[in-house]
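*Asks:* only geometry, no sequence info:
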């Protein structure tokens, strides 16, 4: 029979037998992240590709108050705050993927007149300008935010760029949104906040064959729709996907949806100066599906990952800082990407998570992304060096050894996993231990391990088959 299973039994496992880390993935620069979306088929328009390559979102976010310039958070799948009160609607910059999808749906043609409602910082304004809009009206409901947007625009000298590319950029509040419209109407309208219903008031300001893109509230959530004006009073709408955006301020949304003339509404209380950039970054990804675009199943999976998966970073609970929060968010996003099979980008999220605040979970999951066994084992070693009590990596090492026919060595690592203090999937290690013993022809030990696994994972059908097989042995 096996040894005393109540004893931590990893002493005969030699970490020095495992390779050292030689490959450390980290988030790529913005341009490379855009290029990958092209290769994955998420960006099909060459002009949009070129524009996104030269308009990084990071310059439009609040400054990131950590020193590492090589972190490249802007190329991650996380949201970035552009306004320090992240509880305010539309205070985050969406990811590159969401941006590319929405902008492609607008089908911008050089020379188009464009109205942008709820601009979310200046990133999308710059993108639309670079795509060739000749006239760009930016409608920001809140006076304080509008003033800040204009200040940052001038600070980045984008007013000079606008002049150079022949784009007239106008800033206005809600009351001025319909004034001095182009003759024949606006060619394109984009609303980045949620609306309770189809915005008839806005649609009537479209030109013939003009396109409006907006997220409309439905039973399933806010659904991204394109609406094309085909004739007087006739529109064609296409439902695309859930875009889980913040709803616009009630009064503003109602007025955009109605046919009545627009008037100014009472401004929101601006608390920009009362909140720090650091707090905005800490809270930017608290709601994991906020501003995400995709089918309901994807958004549900993201919620599940954020709820169930976490990394044990270096900070204590009462002293969690920005580095630890970003590391946690990157680790969770890496898990989402890993489940989607986007392994290279997942590895970069995990690698940057570990760089910011080392955790055994980030190292372990990073190791799982490699096709190279050497690199995978190296990161499992790194995980154990970070926290010897993290059982997941003991199990991963055992699995790797078992797959290459070293069942006897694998058994030692499975025992270490089973007896680890920090491991919530002991059933998997027991099941692997049973397979290792079976590989060696040790049916009694295999039966014992399989029974332990079945007690922890009673719904696992493969274990039922294994127990049946061992019972006949």
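*Replies:* Looks like it came in fine. These numbers come from a predicted model, not from an experiment. Numbering: from 1, shown residues only.

*Asks:* going forward, measure contacts between C-alpha atoms and count neighbours the same way
*Replies:* Noted.

*Asks:* mind listing the helices for the stretch 351-473 of the chain?
*Replies:* 360-368, 373-386, 391-403, 407-418, 426-439, 443-456, 461-471 (DSSP state H, counting those that start in this stretch).

*Asks:* Let me know which of these is tucked in deepest.
*Replies:* helix 360-368 (a mean of 28; mean count of other CA atoms under 10 Å).

*Asks:* Touching it from outside, list them.
*Replies:* Here helix 360-368 makes contact (CA atoms under 8 Å, 6 or more residues apart in numbering) with 310-312, 331, 335, 346-347, 350-351, 353-354, 375-380, 382-384, 386-387, 390, 392-393.

*Asks:* relative orientation of that helix and helix 373-386 in degrees?
*Replies:* 170 degrees (axes from the mean of the first three to the mean of the last three CA atoms, to 10 degrees).

*Asks:* Now do the same contact list for the residue nearest to the spatial centre of the chain.
*Replies:* Central residue of the chain (CA atoms, centre = their mean): residue 77, 3.5 Å from the mean position. Neighbour list for residue 77: 95, 96, 97, 333 [criterion: CA under 8 Å, 6+ apart].

*Asks:* Sticking with the last one, tell me its helix or strand.
*Replies:* With the criterion set as DSSP states H and E, the secondary-structure element containing residue 333 is helix 322-339.

*Asks:* Show me which positions of that helix end up buried.
*Replies:* Going by neighbour count (16 or more other CA atoms under 10 Å), the buried part of helix 322-339 is 322-338.

*Asks:* separation between the residue lying closest to residue 233 once chain neighbours are set aside and residue 229?
*Replies:* Nearest non-adjacent residue to residue 233, counting by CA to CA, 6 or more residues apart in numbering: residue 204, 7.6 Å away. Note on residue 204: its distance to residue 229, by CA to CA, to the nearest Å, is 8 Å.

*Asks:* ok, and here's another one to check against it:
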């Protein structure tokens, strides 16, 4: 398989037509090797417009979704980033290529090992993979410039909002099947947030997302 041609086609035929026009994002998707984070059994699907199973009931999101999220959160050099739901480590690698450091939390030990190995093999040294339940965030290193939740949530926990810096952005997939909102929340001032629903989709739920005691309105 010609990975470079497939990568180019992914960007030009899938991602750009879906109104991902930020050239820095498109360049990043051309640079970080997606196939290196895909399970070997599915490597030929690395650039297809599908979710790729990675084990533990989780998937790599479609490339178009990853592109839209990257464009929305506008990660920049100097940003501190928290990702919830590490998966294969690919999206953490994308975030890390644009900021100083990423902390990414994964509840499944199998995926912690997978992501850690993928990131190390690809020379990504500014990502810390943490095994734990990230539904309530990671307050030890808060506040963050960017928080990305890589799976579905019934709603955004107040604990996550409280871990955003003023000017910080949080991206999450909110709701339940058959329709979830891809939601960007911006902290405009202490305790004041602006919410924008960017598109509709369906993604697997984050583990433990339905535990009522974890959430507050």
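*Replies:* Ah, there it is. Nothing here was measured: the structure is a model prediction, and the numbers come from that model.

*Asks:* re the thing from before, give the burial count for the aligned partner of the residue nearest to residue 233 of the first structure in the second structure, as a bare number.
*Replies:* Residue correspondence to the second structure (TM-score structural alignment): residue 204 of the first structure is matched to residue 162. Neighbour count of residue 162 of the second structure, defined by other CA atoms under 10 Å: 18.

*Asks:* Distance check, residue 162 of the second structure against residue 153 of the second structure.
*Replies:* Separation of residue 162 of the second structure from residue 153 of the second structure (CA to CA): 17 Å.

*Asks:* Helix, strand, or coil at the residue nearest to the centre of the first structure?
*Replies:* coil (DSSP: H, G, I helix; E, B strand; the rest coil).

*Asks:* can you tell me which residue in the second structure aligns to it?
*Replies:* So, by TM-score structural alignment, residue 77 of the first structure is matched to residue 49.

*Asks:* Over to residue 61 of the first structure?
*Replies:* In the second structure, residue 61 of the first structure lines up with residue 38, judged by TM-score structural alignment.

*Asks:* OK, contacts around the nearest residue to that match once chain neighbours are set aside?
*Replies:* Spatial nearest neighbour of residue 38 of the second structure, excluding adjacent residues (CA to CA, 6+ apart): residue 46 at 6.3 Å. By CA under 8 Å, 6+ apart, residue 46 of the second structure lies in contact with 34, 35, 38, 52.

*Asks:* residue ranges of the helices in the stretch 51-200 of the first structure, please?
*Replies:* 96-106, 123-130, 143-155, 158-165, 200-203.

*Asks:* Check which helices and strands the third one sits against.
*Replies:* Helix 143-155 of the first structure is packed against strand 168-172, with contacts defined by 3 or more CA pairs under 8 Å, 6 or more residues apart in numbering; DSSP states H and E.

*Asks:* do that again at 7 Å, thanks
*Replies:* With contacts taken as 3 or more CA pairs under 7 Å, 6 or more residues apart in numbering; DSSP states H and E, helix 143-155 of the first structure sits against no other helix or strand.

*Asks:* tell me the angle of that helix relative to helix 158-165?
*Replies:* Using the same axes, to 10 degrees: helix 143-155 of the first structure against helix 158-165 is 60 degrees.

*Asks:* ditto for the second one
*Replies:* Orientation note: helix 123-130 of the first structure sits at an angle of 20 degrees relative to helix 158-165 (the same axes, to 10 degrees).

*Asks:* In helix 123-130 of the first structure, which of the residues would be classed as buried?
*Replies:* For helix 123-130 of the first structure, the neighbour count (16+ other CA under 10 Å) marks 123, 124, 125, 126, 127, 128, 129, 130 as buried.

*Asks:* Determine how far stretch 117-128 of the second structure lies from the middle of the whole chain.
*Replies:* 16 Å (CA atoms, centre = their mean, to the nearest Å).

*Asks:* Now do the end-to-end distance for that stretch.
*Replies:* End to end - CA to CA - stretch 117-128 of the second structure spans 12 Å.

*Asks:* Now do the nearest residue to residue 132 of the second structure once chain neighbours are set aside against residue 179 of the second structure, distance only.
*Replies:* In this structure, residue 132 of the second structure finds its nearest non-sequential neighbour in residue 107, 4.7 Å apart by CA to CA, 6+ apart. Using CA to CA, residue 107 of the second structure is found at 25 Å from residue 179 of the second structure.

*Asks:* Over to residue 113 of the second structure?
*Replies:* 31 Å.

*Asks:* Would you mind telling me which of those two has the busier surroundings?
*Replies:* residue 113 (16 against 13).

*Asks:* The more buried one corresponds to which position in the first structure?
*Replies:* Looks like residue 113 of the second structure aligns to residue 147 there (TM-score structural alignment).

*Asks:* do residue 59 of the second structure as well
*Replies:* By TM-score structural alignment, residue 59 of the second structure lines up with residue 92.

*Asks:* Now that match: closest residue in space that isn't a chain neighbour?
*Replies:* Nearest non-adjacent residue to residue 92 of the first structure (CA to CA, 6+ apart): residue 81, at 4.4 Å.

*Asks:* Make JSON lines out of the helices of the stretch 51-200 of the first structure and add distance to residue 210 of the first structure.
*Replies:* Compiled in JSON lines, the helices of the stretch 51-200 of the first structure are given as follows (distance: least, CA to CA, whole Å):
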{"stretch": "helix 96-106", "distance to residue 210 of the first structure": "9"}
{"stretch": "helix 123-130", "distance to residue 210 of the first structure": "16"}
{"stretch": "helix 143-155", "distance to residue 210 of the first structure": "26"}
{"stretch": "helix 158-165", "distance to residue 210 of the first structure": "22"}
{"stretch": "helix 200-203", "distance to residue 210 of the first structure": "9"}
